[in-house]
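Student: build me a model:
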Amino acid sequence: MKSRRQFLQLSAAGAALLPFTRLLVPTLLGKARATAKSSGINKPVVVSTWDFGVAANEEAWKVLSAVDAVEAGVRVPEADPKITTVGYGGAPDREGRVTLDACIMDEQANCGSVACLAHIMHPVSVARKVMEKTPHVMLVGDGALQFALASGFPKENLLTPESEKAWREWLKTSQYAPMVNIENHDTIGMIALDSNGDLSGACSTSGMAYKMRGRVGDSPIIG
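Tutor: All right, here's what the predicted structure looks like:
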């Protein structure tokens, strides 16, 4: 186990590297863009996770800008009540509350994310608003909800009858031993390369089924 001194030393080292990281990421993206433009890759390209990503890809293909494409694509599973790991109809926490996480990054390494966001069907779009309209990268919980409502997003009940039924069945034992499978683990991740060679990405999830209230996974974490 690390001592407090070791922890502080590591934290200080990480903080010292932050300015270099901010310079490095745009440089790497610029090199990736140049490589894409000169490689002869047929563009645009859209890639996403899991079989429900097919419908997301089809929607993303309709959009010319990479960042617009990943937002439009991710919104598809977010609105699909049959997908219990993303958005509307996502599995709730152990208190029966659906909370969502999402992030987005554009071709200039600008990024935004939200975590533990309740009552908003499209967290990826809220994350984009965070990226474009605030000086911050991440908003969480009640603050994220307040920002979303102020930005014009409607407040909605995200718990479907099917997800509520599954949650009430889980309550009979309240055993939390999540398996790594599509039913309770994964999410939608998408990247898009547009005709200009610009690369963007987005991710959205409802998190682990029956998680503790306030739990945030890795999906909305930038970097």
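Student: use CA for all of it now, contacts and neighbours both
Tutor: Fine.
Student: how about residue 113, secondary structure?
Tutor: strand (DSSP: H, G, I helix; E, B strand; the rest coil).
Student: repeat that for residue 116.
Tutor: Following three-state DSSP, the label given to residue 116 is strand.
Student: now it: how far from residue 217?
Tutor: Distance, residue 116 to residue 217, by CA to CA, to the nearest Å: 10 Å.
Student: and for the two, which residues touch both?
Tutor: Listed as contacting both residue 116 and residue 217 by CA atoms under 8 Å, 6 or more residues apart in numbering are residue 101.
Student: pull out the buried positions in stretch 96-113.
Tutor: Neighbour counts using 16 or more other CA atoms under 10 Å place 96-107, 109, 111-113 of stretch 96-113 among the buried residues.
Student: show me where the chain has helices.
Tutor: Ranges of helices within the chain are 4-38, 53-60, 66-78, 123-133, 141-150, 161-171, based on DSSP state H.
Student: could I get the ones you listed as CSV with mean neighbour count?
Tutor: Below are the helices of the chain laid out as CSV (neighbours: other CA atoms under 10 Å):
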stretch, mean neighbour count
helix 4-38, 13
helix 53-60, 20
helix 66-78, 27
helix 123-133, 24
helix 141-150, 17
helix 161-171, 15
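Student: distance to residue 190 added to these, as JSON lines?
Tutor: Below are these laid out as JSON lines (distance: least, CA to CA, whole Å):
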{"stretch": "helix 4-38", "distance to residue 190": "17"}
{"stretch": "helix 53-60", "distance to residue 190": "8"}
{"stretch": "helix 66-78", "distance to residue 190": "6"}
{"stretch": "helix 123-133", "distance to residue 190": "11"}
{"stretch": "helix 141-150", "distance to residue 190": "22"}
{"stretch": "helix 161-171", "distance to residue 190": "25"}
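Student: looking at the ones you listed, which is nearest to residue 199?
Tutor: Of all these, helix 66-78 sits nearest to residue 199, with 6.0 Å by CA to CA.
Student: check contacts around the residue nearest to the spatial centre of the chain.
Tutor: Central residue of the chain (CA atoms, centre = their mean): residue 102, 2.5 Å from the mean position. Taking CA under 8 Å, 6+ apart, we find residue 102 in contact with 113, 114, 115, 123, 124, 127, 202, 203, 204, 205, 219, 220.
Student: gap between the spatially closest residue to the fourth one that is not a sequence neighbour and residue 193?
Tutor: Nearest-residue entry for residue 123: residue 102, 5.6 Å, with adjacent residues in sequence omitted and distances by CA to CA, 6 or more residues apart in numbering. Spatial separation of residue 102 from residue 193 under the definition CA to CA is 20 Å.
Student: I'd like the structure of this one too, to check against the first:
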Amino acid sequence: MDRRRFLQGATIASGVALAAKGIAKAAPATTAAGMVPRVCSTWDFGVAANQAAWKVLAAGGRALDAVEQGARVPEADLRNHSVGRAGYPDRDGKVTLDASIMDENGNCGAVAAIEHIAHPISVARRVMERTPHVLLVGDGALQFAIEQGFPREELLTPESEKAWHEWLKTAKYKPVANSEVRSYNAGPGGTPGDASNHDTIGMLAIDAKGNLSGACTTSGMAWKLHGRVGDSPIIGAGLYVDNDVGGATSTGVGEEVIRNVGSFLVVELMRQGRSPEDACREAVERILRKKPNAKDLQVGFLAMDKKGNVGAWAIQKGFSYAVCDAAKQDALIPGKSSY
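Tutor: The predicted model follows:
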């Protein structure tokens, strides 16, 4: 009995020592590649979005607040023609926006085909928190947003309108992988109407408490049929978060993501033990196995696991993602690809 008490006492003492060093079980989980808190997002415009989100996380804030604040940055950026108020219109000249948001408790909200509202990500959060619904669309989403105090605005900018009139000369539509990012990088001096595809910003964050949240927002495909909705506002397709496992988001041609419930698939693959990168790769390759001609399009997935490890994979080269944590606030990483 004396020996047993001695061993028990030694175990307790060891636990106290570990806690004093900050590496007891109660501490946030980290690995060589992961860090808590941390935020990641798709594409190069994710760098500025991450920096806004990081202000929330660095102050001990909630991941949900971080991703909302981060997503609002590209929504307000007039250079960005694939997200928010400066998004290119549909073939009828109407700017319609989609967004979704999801928290650590599985709560989620979304809006689709909403017009005249500059920050659909914040409307999506209101849907989550103030209604019994998950998704509001079109005129109903607009009515709800106005009732919630969001200002009604004209979103078609002169630059976007000029690009639309240029497109009308041929009225041809063929998605070109990563073309929206090339137009964005060109800045205000880029050729109007040179982007026939689109790219979404998807964000994932883990806060100091180890809780995950995600957000996704887009103006959808330029020159799309009026009423077209892609994967971004569809929970499980463009965004999915499971606080026990991790989160995932997507970018690219939404129809292919919806057909494979892509973000949910990535999270389930992580649940089975796959790393974030391996899970994203399998989701991409599943799309290609089912539809080989999808290799001519672009679809990318970004994932973060419960420890803050981040990984991504895309069909084609050109996809990039941004990661922000205490060590670095402006890391832009080229995504790996199948082609």
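Student: who has more neighbours out of residue 116 and residue 217 of the first structure?
Tutor: Neighbour comparison, residue 116 of the first structure and residue 217: the larger count goes to residue 116, with 25 against 14 (by other CA atoms under 10 Å).
Student: around the aligned residue in the second structure for residue 49 of the first structure, how many other residues sit close by?
Tutor: The alignment partner of residue 49 of the first structure in the second structure, by TM-score structural alignment, is residue 42. Residues contacting residue 42 of the second structure under the criterion other CA under 10 Å number 31.
Student: on that earlier part again, alignment lookup: the residue nearest to residue 123 of the first structure to the second structure.
Tutor: Alignment note (TM-score structural alignment): residue 102 of the first structure maps to residue 99 of the second structure.
Student: quick revisit: among the buried residues of stretch 96-113 of the first structure, which are located in strands?
Tutor: If you go by DSSP state E, those have 99, 100, 101, 102, 103, 104, 105, 111, 112, 113 in strands.
Student: give me the distance between the fifth one and residue 165 of the first structure.
Tutor: Applying CA to CA, one obtains 29 Å for the distance of residue 103 of the first structure from residue 165 of the first structure.
Student: what do you get for the first one?
Tutor: Separation of residue 99 of the first structure from residue 165 of the first structure (CA to CA): 17 Å.
Student: go on, the fourth one?
Tutor: Here residue 102 of the first structure is placed at a distance of 25 Å from residue 165 of the first structure (CA to CA).
Student: same check, this time on the last one
Tutor: Using CA to CA, we find residue 113 of the first structure at a distance of 30 Å from residue 165 of the first structure.
Student: ok, the second one next?
Tutor: Relative to residue 165 of the first structure, residue 100 of the first structure is positioned 19 Å away (CA to CA).
Student: the first structure: which residue goes with residue 109 of the second structure?
Tutor: By TM-score structural alignment, residue 109 of the second structure lines up with residue 112 in the first structure.
Student: that match contacts residue 103, correct?
Tutor: Yes. Using CA atoms under 8 Å, residue 112 of the first structure is in contact with residue 103, at 5.7 Å.
Student: which residues do these two both contact?
Tutor: Shared contacts of residue 112 of the first structure and residue 103, defined by CA under 8 Å, 6+ apart, comprise 127, 128.
Student: any idea which helix is longest in the second structure?
Tutor: Longest helix in the second structure, counting by DSSP H: helix 2-20.
Student: and that one, how far out from the chain middle?
Tutor: For helix 2-20 of the second structure, the separation from the chain centroid amounts to 45 Å (computed by CA atoms, centre = their mean, to the nearest Å).
Student: please apply the same query to stretch 158-176 of the first structure.
Tutor: 23 Å.
Student: so how many other residues sit close to residue 288 of the second structure?
Tutor: Neighbours of residue 288 of the second structure (other CA under 10 Å): 16.
Student: from residue 301 of the second structure, how far out is it?
Tutor: 14 Å.
Student: for burial, what's the neighbour tally of residue 10 of the second structure?
Tutor: Other residues within reach of residue 10 of the second structure, judged by other CA under 10 Å, total 12.
Student: how about the aligned partner of residue 72 of the first structure in the second structure: what's its closest non-neighbour residue?
Tutor: Counting by TM-score structural alignment, residue 72 of the first structure lines up with residue 69 in the second structure. Of all residues not flanking residue 69 of the second structure in the chain, residue 53 sits nearest, at 5.8 Å (CA to CA, 6+ apart).
Student: which residues sit in contact with residue 150 of the second structure?
Tutor: By CA under 8 Å, 6+ apart, the contact list for residue 150 of the second structure reads residue 117.
Student: the first structure: which residue goes with that one?
Tutor: Counting by TM-score structural alignment, residue 150 of the second structure lines up with residue 153 in the first structure.
Student: what do you get for residue 229 of the second structure?
Tutor: With TM-score structural alignment as the criterion, residue 229 of the second structure matches residue 216.
Student: its match reaches residue 206, doesn't it?
Tutor: No. Assessed by CA under 8 Å, residue 216 of the first structure is found out of contact with residue 206, at 9.4 Å.
Student: who has more neighbours, those two?
Tutor: Neighbour count, other CA under 10 Å: between residue 216 of the first structure and residue 206, residue 206 has more, with 36 against 20.
Student: wait, the more buried one touches residue 100, no?
Tutor: Yes. Using CA under 8 Å, residue 206 of the first structure is in contact with residue 100, at 4.4 Å.
Student: mind listing the shared neighbours of these two?
Tutor: Joint contacts of residue 206 of the first structure and residue 100 (CA under 8 Å, 6+ apart) are 86, 87.
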